[in-house]
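A.B. asks: For reference, the sequence and a predicted model appear below.
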Amino acid sequence: IKNKIYNPKAKKSALKVAKVIVFNDDDEVLDYEMAKCCNPIPGDVIFGFLTVVDGIKIHRSDCPNAIQLRANYAYRILKAKWVNKNEIDFIATINIKGIDKVGLMNNVTQIISNQMNVNIKSINISSSDGIFEGIITLKVHNVTFLKELTDKLGKVEAISSITRTYKH
């Protein structure tokens, strides 16, 4: 009889795989991790990359590393697609810029937390000469939900730009 070591991370990972991403044309369920270089969320076009050490990493098709991975390691690319997308939260990071005004960050956090019911993982805002720039890391369900959130934030008069960033 083999001794089994309880590994809660492995069990959690297996559950996540069954609910979120399938691979190849036959919807194969495999273990994977999200690539930290591009932080894919449901709704993004994705692919799997079979690494030498860390197994399958899921990348956005527009990831900064995608061209290099596909060009040099095409034989390690796996088709991947999302399934049951709304059950799990994913990390997404946005960069916001605009005119610094009293109460602006209160408005932003009210939209994110109260109106959209989104959990803020981190927020970093700085201001210089009346212009602010901020990086907000959020937990969202999918890219459609993130777009709805950024559209609402874009209606705030003092915000001039909102972009999704790769790093968090």
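C.D. replies: It's in. Owing to the predicted nature of the structure, the values given are computational and were not obtained by experimental measurement.

A.B. asks: rest of the way, CA atoms for contacts and neighbours
C.D. replies: Will do.

A.B. asks: Now do the strands in this protein.
C.D. replies: For the chain, applying DSSP state E gives strands covering 21-23, 33-34, 46-50, 56-60, 77-82, 90-99, 119-128, 131-140, 159-165.

A.B. asks: now these as TSV including distance to Val108 and mean neighbour count?
C.D. replies: Output for those, formatted as TSV (distance: least, Cα to Cα, whole Å; neighbours: other Cα atoms under 10 Å):
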stretch	distance to Val108	mean neighbour count
strand 21-23	32	21
strand 33-34	28	16
strand 46-50	30	22
strand 56-60	27	23
strand 77-82	30	18
strand 90-99	10	20
strand 119-128	11	13
strand 131-140	10	19
strand 159-165	9	16
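
A.B. asks: Out of these, which is closest to Ser113?
C.D. replies: strand 119-128 (6.2 Å; Cα to Cα).

A.B. asks: adding another structure so you can compare the two:
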Amino acid sequence: QNRHAVNGVIVEDIDSCMIKFAKCCTPVPGDPIVGFITKGFGVSIHRADCPNAQSREDPRQAARWVRVRWATQEEQPFETTLELDCITRDGLILDVAMALSTARVRVKEMNGKDLPGGRSAITIRFEVKDVAELESVRTKLLNIRDVVGSRRGQN
């Protein structure tokens, strides 16, 4: 069995290939992952629970799915997205920004929008080294007053 790590991922039975991380589910080290052989773009790495990975069940697509796993931990940052469900209040964005600063993560983008019923949604795109760091950041954010929920984003 050939096992060659590319971008921190080992693709089983393929010696060398291009790897790209799916933007739909933004996998980070520690997430269960699967690989999909694309037409012309190498292997696309998805979280195993990604809605786009459900085509593994389709017999016409099954041969294009390959087993992949994380290589030994590298200190390379991975981009991910969290969507926060909040109760609208003054200063909420500042509190979120302060928590992210305290967590020492590199924020790539942050957007907030008002929703009906006094609710707000805040979407944050940032870099983490693994799923443990992601969960640590998520915990800090959920401890902010009026942040009532979070979920991994789908870009």
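C.D. replies: Okay, I see it. Every value quoted in this text rests on a predicted model; they were computed, and no experiment measured them.

A.B. asks: returning to that earlier point: which of the strands of structure 1 sits closest to Ala10 of structure 1?
C.D. replies: strand 33-34 (11.4 Å).

A.B. asks: and the gap between the counterpart of Arg67 of structure 2 in structure 1 and Lys57 of structure 1?
C.D. replies: Arg67 of structure 2 maps onto Lys79 in structure 1 when the alignment is built from TM-score structural alignment. Distance check for Lys79 of structure 1 against Lys57 of structure 1: by Cα to Cα, to the nearest Å, it reads 12 Å.

A.B. asks: Common neighbours of the two, please.
C.D. replies: Gly48 (Cα atoms under 8 Å, 6 or more residues apart in numbering).

A.B. asks: about what we covered before: wait, what's in contact with the match of Arg67 of structure 2?
C.D. replies: Per Cα under 8 Å, 6+ apart, neighbours of Lys79 of structure 1: Phe23, Asn24, Asp25, Ile46, Phe47, Gly48.

A.B. asks: And the last one? What does it align with in structure 2?
C.D. replies: For Gly48 of structure 1, the equivalent position in structure 2 is taken to be Gly35, counting by TM-score structural alignment.

A.B. asks: Excluding chain neighbours, what is closest to that match?
C.D. replies: Ile45 (4.6 Å; Cα to Cα, 6 or more residues apart in numbering).

A.B. asks: which residues does the residue mapped onto that neighbour from structure 1 contact?
C.D. replies: Under the alignment (TM-score structural alignment), Ile45 of structure 2 pairs with Ile58 in structure 1. With contact set as Cα under 8 Å, 6+ apart, Ile58 of structure 1 has these partners: Tyr32, Glu33, Met34, Ala35, Pro40, Ile46, Phe47, Gly48, Phe49.
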